[in-house]
Structure formats: structure tokens, C-alpha cells
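> sequence and predicted structure are below.
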Amino acid sequence: MLRFRIARCIFNFQKQKLMPSDQYKRIEQLLEKYRDKSISYEEYLELFEYIGNKEYKKAIFEIMDQRYRTLNPDADVHDIDWDNMYRQIAHENGHGKNSFWRPLRYLAAAVTLIIISYSIHKFYIRNSVKGTENQVAVTDVAPGSDKATLTLSDGSRLELNENKKGELAEQGVTRINQVSGAITYVPENTDVTAQDVMFNTLTTPRGGKYHVVLSDGSKVWLNAESSLTFPAHFSGPQRKVILTGEGYFEVAKNKEMPFIVEVGDAQVKVLGTHFNIMAYQDEKVLKTTLLEGSINFSRNNQNRVIAPGQQVQYTVDKQGFTIYKADMEAAMAWKNGLFVFNDTRIDDIMKSIQRWYNVDVVYNNDKPDISYTGVIPRSANLSKVLTVLESAGNVKFEIKGNMVTCSKK
């Protein structure tokens, strides 16, 4: 049974340049591997590129017609209703849930098109409604990129982007260097007292992300609309930073100097580990997910040690917190260049879209009461993301400038 771990996936696949007859055979081979569940992730991406290219559409349909059009209602989850590959993505009538990606938990992202895989016991659809593909009007918006603002201890601000490189500034005994999409704090002297500590703040806007290597070697990736406040050089009995929004941490080990992340009224204490914190204030549920090592999570005088594969969830307006088994793919999706939805409501999806594409979303009348399960690359332009959502559900979108209007069909 196939399962892919997104954190290890590679998206810069380049398909082989083949002669037309070889291309036909290659497509046929990839479809057979998909059917037999022996396809690798790289082969998935290759298949997706072929299907996303209209040049190969006729050949693909010929192969489908020859080999794959008949489905068994009792077939395994990986069997496909090929008729729906290029047409409107069917939805489960009457349940308000839409799936454009479902082999057990997750499948993979297409470069320009999502391939549909249906769980046959829920989505056995032989002759779905025919029609033209939905088109999102009118303009388009590019995805986010590496950009941020660094505020130094004296209040001065440096605008960062993916193109700048070299030495940016000095903060006391620490030199700040910039490489593509990241800044690095390099201490030149470890003899620093608490009185000498200078605090900096790295802030990503909507449509931005950035990466910082702190003076102790710890690494932090910030998602869009997030901030991290930290000392230019750690001093004293602990390493303490303050997070808003979302960040992924790879903390350098130091048993003598625990690393503490303060996020609102909660605190995460570690010695050295990898974890993700999602703490946007407009989200209903705030989450801390542990990938490896261990953390001590505390809030309102409650403390718990969290194990790898666990996730802490809590809401701002309620006391305490709850520990669940983590959905690791979903928690790490943003860092790995993906939107991952697992029965996710449309309004929660649109919050992520607002942050990454720097747009505002408005709803005509009531918000559509639908949920999605699927994956879309964050590298796609906004119109492609909305086209997938529009095809899969009873919604339609219109883009005007930086405004997206969402309506029921």
C-alpha cells in the first residue's frame, strides 16, 4: 500500500526528453505502475507532468481507453475513475466534503494539475456530469517568496529578499550575514553579559517566508505573516525567543542552556529538537507539533512532556491544552512547499491563501459549507489553486487585484 512522506519529496523533477513513440510507451508504463501501486514518487511527478501537458492529452486518453476504463466497484483505493482525470472533479453529493487527492491519507501534488484518485467505496462514479473546466476570473497573483524585515536593536529596519547577499550589520559581538533566503548570526566573541544583549526581530509579511540561523546554530523557518524576536547573541542560563504566527525550529543541543519559545501565554522548552509551532491569532486552534526529541509544553500552570509524533492543541479563549497524535504531513506542509488539506473547511483554507498570496478574501452571502482533502503546491499561481478548489467543490472564485471573492455556485 503506497504512502509518501512529503518531507522527503523532491519537486524540481525534470522529465526525460524522449521521442514521441517512446513518450507514448513511457506514459503507458507510468499508468501501469500507478495501477499496480509500484510507482515511485519521482515517477508520480513525471506522470503528473505528462497529464498536465495538453500535448499528451490525446495519447493518455487512448491508453486509458485501451486499458483502464472499466472499474470494479470493489476495487482497491488506488484504482482510478479515469474518466474524471481531465474533467470536473466530482464531489460527494449531500455531504459537503470534497476530495481531489485520496490514497488512504495523501497522494502527491501535480505541477499544474491534480490527478484524482477516488476511494471506490465512497466515490464510485462511472459517468460524472460532463462540462467545461471551470475558469477563475480575472487576474492572477504570484505565490509568496523569500522576503522579510529585520528590525535591529536600535529600531533601524533592513528589508530582506532572496537576492541580497553578504554582510548586513553588526550587533555587538555578532555579525549578521545574508545568503539567499536566509540570515545567519555569527558570534565573534562569546564573552557577553546579559546587559550587553541586543534583541532583533525578524518579520515576514503576507506573501513572505524567511530562514534565520541564530547565534547558537539553531535554525528557524518563518511562514508568512510571522515574527521571531531573539537576542543577537545568547547569554545567561537560557536561550529565549518570542514567536508570533508560524515557525519551524531545529534547535541546537545545549544541555546547560535550554531553548525556550514563548508564544502568547504558552511556552515550549527544549534542549535540542525539531518542532513546528502554528500560533496565528486568527486561527481557532493553535498547534505545536514535535518531530523529534522532546519538549516541555506549559500553559496556565499546566506542564506536559511531549513525545515525537504528538501535537499539542489549544484555543486562546480556553484554559489548558490537549495532546493528539500529530498529522505530520499537514503540520510540515508549508515548509515543504505544499498546501495540505485533510477534511479542511473552506474558510480555514482561505486563511492560508490570504497569508501566502497577500490577498483579502470576501464571501458573497454565507460561507460555503464544504471541506476538502487534498494537496496543492504552494509554488502555483493563485488562479491554479482556486481552479482546483472550484472544480472540486460547489464554489466559484473571482480575483480582482488583491481581492478574492468566494461564492456558492
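Sure, I can see it.
> please make it C-alpha for all contacts and neighbour counts, starting now.
Fine.
> return the set of buried residues in stretch 26-36.
Across stretch 26-36, burial judged by 16 or more other Cα atoms under 10 Å covers Arg26, Ile27, Glu28, Leu30, Leu31, Glu32, Tyr34.
> spell out the secondary structure type for the third one.
Per DSSP: H, G, I helix; E, B strand; the rest coil, the secondary structure class of Glu28 is helix.
> from Val395, how far off is it?
From Glu28 across to Val395, the span is 34 Å (Cα to Cα, to the nearest Å).
> if we can go back for a sec, of the buried residues of stretch 26-36, closest to Gly236?
Tyr34 (55.9 Å; Cα to Cα).
> can you give me the helices for the stretch 251-400 of the chain?
328-332, 346-357, 382-392 (DSSP state H, counting those that start in this stretch).
> what about stretch 25-40, distance to the chain center?
27 Å (Cα atoms, centre = their mean, to the nearest Å).
> actually, stretch 325-341.
Worked out by Cα atoms, centre = their mean, stretch 325-341 lies 5 Å from the chain centre.
> quick check: end-to-end length of that stretch?
For stretch 325-341, the end-to-end distance is 17 Å (Cα to Cα).
> one more: stretch 335-352?
13 Å.
> what residue is smack in the middle of the protein?
Compute the mean C-alpha point of the chain, and by Cα atoms, centre = their mean the closest residue is Trp334, 2.3 Å away.
> mind listing what it touches?
Contact partners of Trp334, counting by Cα atoms under 8 Å, 6 or more residues apart in numbering, are Asn223, Arg378.
> likewise the one 10 residues further on?
Listed by Cα under 8 Å, 6+ apart, the contact partners of Thr344 are Ser371, Tyr372, Thr373.
> also this one, for the comparison:
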Amino acid sequence: MTQEEHIKQLLDRYINDLSTAEEKQELMDAIDSRPHVDWYAMLASSFSEQGADKNFTPERWQPVLDSILGYRQEEAQKKPAIIRYIKSWWAVAAMLMILLGAGLWLFRGKNTIKPDPMKALADISPGSNRAVLTLQNGQHIPLDSMHGNIVLQGNLHVKNDSGALNYSGQATAAAYHTLSVPRSGQYRLQLADGTRVWLNAASSIIFPTSFQGDKRTVSITGEAYFEVAKNPSKPFIVQVGQMDITVLGTHFNINAYSDEPDTRTTLLEGAVRVTAGNHMTVLSPGQQVRLDKNNALTVANDVDVEDVIAWKNGYTVFENADIETIMRQVSRWYNVEVVFEGNMPKRHFAGTISRKSSLPDLLKILEFENVNFSIEGKKIIVKP
């Protein structure tokens, strides 16, 4: 019997609740010891023969992952954890998609899971479509409770629907509006010129109701992704802190949170000119310019742009990220306070998780990487 056939046999016994403790441990150790194996490709053929549904999504395999993690939590109390990097768990997740696609729910709830101190966080939901529009006269319009045409000024129409704010028509006189997205929120915006903007949690944009003159200028805080409508005669300028990004028509992402060590502009398509003080650089697709707190510009090449904009597509991606970076994103998306106790070891993690995942699920994954937490209300205390 080949190793592949043996693993399939172990997996089949596990999902049918026939495994001995030794077989369960052998299966988990096989997965842990081979983090770069494409488990999906390796196992999909055997399950497809059983008529497995191939429409695998994180939402569908998440409950199965919970069950596996529950078993691993018990085992972790018996001996030191084997896993050292989050990336190995995404190989496990790929395998779990197969299980759920085949409708194999047999083992859910069969393992006895000890009381979980993170249940205090169970009522904290992931972020959702939430934002407030502030008009020039100071009026605040909560967009999660008002829908349809919310502003009618002459030929200007502002429609709010399904997490998106749409400006159309021409205002008789340009006024400035502000779209503010709170922590644990996200929102989309289409400007009057057709430019589309996605705002991440704890972000904002100030923009005119119509672009007049020879430039189109907006300013942002936080993180935003732009798909700029082309207009060669009227450049589009994004102002963010001490930096200006000038484009004619392009796709790019700006991460400018004040609690991050630098401001990052990543180009996906077209070209942008980035100016900060006396420094200027022009980006090509796949490049990222970074402005640090000392106003020094550096350019990184061959950036994985899909990882950069994963937040826009419903995922959070960590690539060589330390625990402080990860927890800053957790704090913004779940609207919780994060406190670090003591000096954090210099470790880096990699992985992908759906932004729809619950906060306890995400923290459980980190716990299996020997990251320790204590919970006080909505405060997460991270310990070495």
C-alpha cells in the first residue's frame, strides 16, 4: 500500500468515526509533516468517485474545521504542539473542503470538546457593510439603515443599495461629501465620474459631488482600492497624508492606516506617479511603493497583488506577517481592543482566512501556533 493510499484509508476511517486514537494522531501528523502537499489534488479523485460536490467554499468547510481543531485542542494538552506555521493549516483546510463537499458531516459533535474560554467572544460578529455619509452642511446619513435615493440635489442623484453608494448626474455646484467606514465595516462607492472605490474598515474618503476644473482630487484615510475611470484630460489625484498619487486611469490599492509602520500604494493595472515631499516615483503593475514615518520612499517589486486586495474579495491574507500585524487587522475588522503583554517573539505567519469567519475560530488557529490569549470583555490580551 502506498503512502497516499494509507492516508486515504486513515481519512476514511476518521470521517466514519472508526479511528483509534493512534490512527487519528497518525493522520494529523501526516498532514502537519507535509505542509506543501496539495491535499485537494491528492484526495479529490477518490471522493469524486463517490459523487462529491466540487463547489467547496470556506463557509461550507468551516464547521468541519472546528471539529478537527477541537480534537487538536485536546491533543495539545497531552503533548507539545507540532505545528509551527499557520501555512500548514491551510493545507488542512483544503483537505476539509473535500469532506464537506461529499456531505460527510458524520463526525461533527462526536468529539468531546472541553469548555472554551473564547465563548465570551461568540457574540462578536465579523465586519459588514456599514458606513456614514456626511454632507457638506454637516448632516449625517447612516447608510446601513437608509436605502434608495438618499440625496437629490438638482440633477445629482445619490443612491444607496446593498453596501454601495452611487453618485450619478451633475451637481449644479460642487459640494464635498465624506464617506466614513467604522471599525468592523466596509463599503463601496461610485463617484460621479464613474470611478469605483472600495473602503476597508476604519477608513474614510472626502470627495466632491462633481469634478470641476482640470483635476479630480479626493483624499482618504485608512485603506481603499480604486478603479479609476479614464479621462486623459483630467488626472485623478488621491491625497493621503504627505503623499499624492496621480493617475489617468488605473487600478491600485492604498493602505494608509496610522497604526501601520508605513503607507503602501500597490499598482495592479496602468501607471501611477507617487509624490511625497521632494521624492517622486512612477510605479508599474506589480510594484508597491512604501512611505515610512521618516518620509522615505522605497519600491518593492513583484508584489503579490492578489494578496494585497484579498480584503476587497472577502478574505484576509497573511504573508510573512508577525503577530502584531495580524492583530491590528483583527482589531479593525472585529472591532475589539488588542493589548500585548510582554515582548512578543519574532515569529512570522502565513495563511488565508475568510472575513466571514468568527473571531473565536480565527483565534483558535493562532492558539495552535502557540500564540496565547486571555479575554476580558471585548479586550484580547496577547501573551508571549
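That came through fine. Since we're looking at a predicted model, the values are computed, not measured.
> TM-score for these two?
The TM-score (TM-score structural alignment, normalised by the length of the second structure) is 0.74; 324 aligned residues with a Cα RMSD of 3.5 Å.
> if we can go back for a sec, and the buried residues of stretch 26-36 of the first structure, which two are furthest apart?
Across the buried residues of stretch 26-36 of the first structure (Cα to Cα), the longest gap, 12.3 Å, separates Arg26 and Tyr34.
> can you give me the strands in the stretch 51-200 of the second structure?
128-129, 132-134, 140-142, 148-153, 156-161, 164-168, 176-181, 185-190, 196-199 (DSSP state E, counting those that start in this stretch).
> who's in contact with the second one?
Outside of strand 132-134 of the second structure, the residues that reach it under the criterion Cα under 8 Å, 6+ apart are His140, Ile141, Pro142, Leu143, His177, Thr178, Leu179, Ser180, Val181.
> my guess is the fifth one contacts Pro208. True?
In this case it means His177 of the second structure. Yes. Taking Cα atoms under 8 Å as the definition, His177 of the second structure is a contact partner of Pro208 at 6.2 Å.
> could you say which helix or strand holds Glu5 of the second structure?
helix 3-15 (DSSP states H and E).
> meant to ask about Thr405 of the first structure
strand 403-408.
> mind listing what's buried in that strand?
Val404, Cys406, Ser407, Lys408.
> which one of these is nearest to His91 of the first structure?
Of the buried residues of strand 403-408 of the first structure, the one sitting nearest to His91 of the first structure (Cα to Cα) turns out to be Lys408, at 14.4 Å.
> quick one: the closest one from Lys396 of the first structure, how far?
Lys408 of the first structure sits 6 Å away from Lys396 of the first structure, taking Cα to Cα as the criterion.
> same question for Val241 of the first structure.
42 Å.
> which one of the two is surrounded by more residues?
Between Val241 of the first structure and Lys396, counting by other Cα atoms under 10 Å, Lys396 is the more crowded of the two (20 against 17).
> please report the distance of whatever residue of the second structure lines up with the more buried one from Leu283 of the second structure.
Lys396 of the first structure maps onto Asn372 in the second structure when the alignment is built from TM-score structural alignment. When distance is defined by Cα to Cα, Asn372 of the second structure is 40 Å away from Leu283 of the second structure.
> longest strand anywhere in the second structure?
Scanning the second structure for the strand with the most residues, using DSSP state E, yields strand 216-227.
> average gap between that strand and the first structure?
Superposing on the first structure and averaging over aligned pairs (mean Cα distance after the TM-score superposition for the first structure), strand 216-227 of the second structure comes out at 0.4 Å.
> against the first structure, where does that strand fall?
With TM-score structural alignment as the criterion, strand 216-227 of the second structure aligns to 239-250.
> distance between that stretch and the chain's centre?
On Cα atoms, centre = their mean, the centre of stretch 239-250 of the first structure falls 17 Å from that of its chain.
> show me what Tyr314 of the first structure aligns to in the second structure.
Using TM-score structural alignment as the criterion, the counterpart of Tyr314 of the first structure in the second structure is Leu291.
> so its match makes contact with Ser258?
No. Between Leu291 of the second structure and Ser258 there is no contact under Cα under 8 Å: 11.9 Å.
> so if I had to pick from the two, which one is more boxed in?
Between Leu291 of the second structure and Ser258, Leu291 has the larger neighbour count (other Cα under 10 Å), namely 21 against 12.
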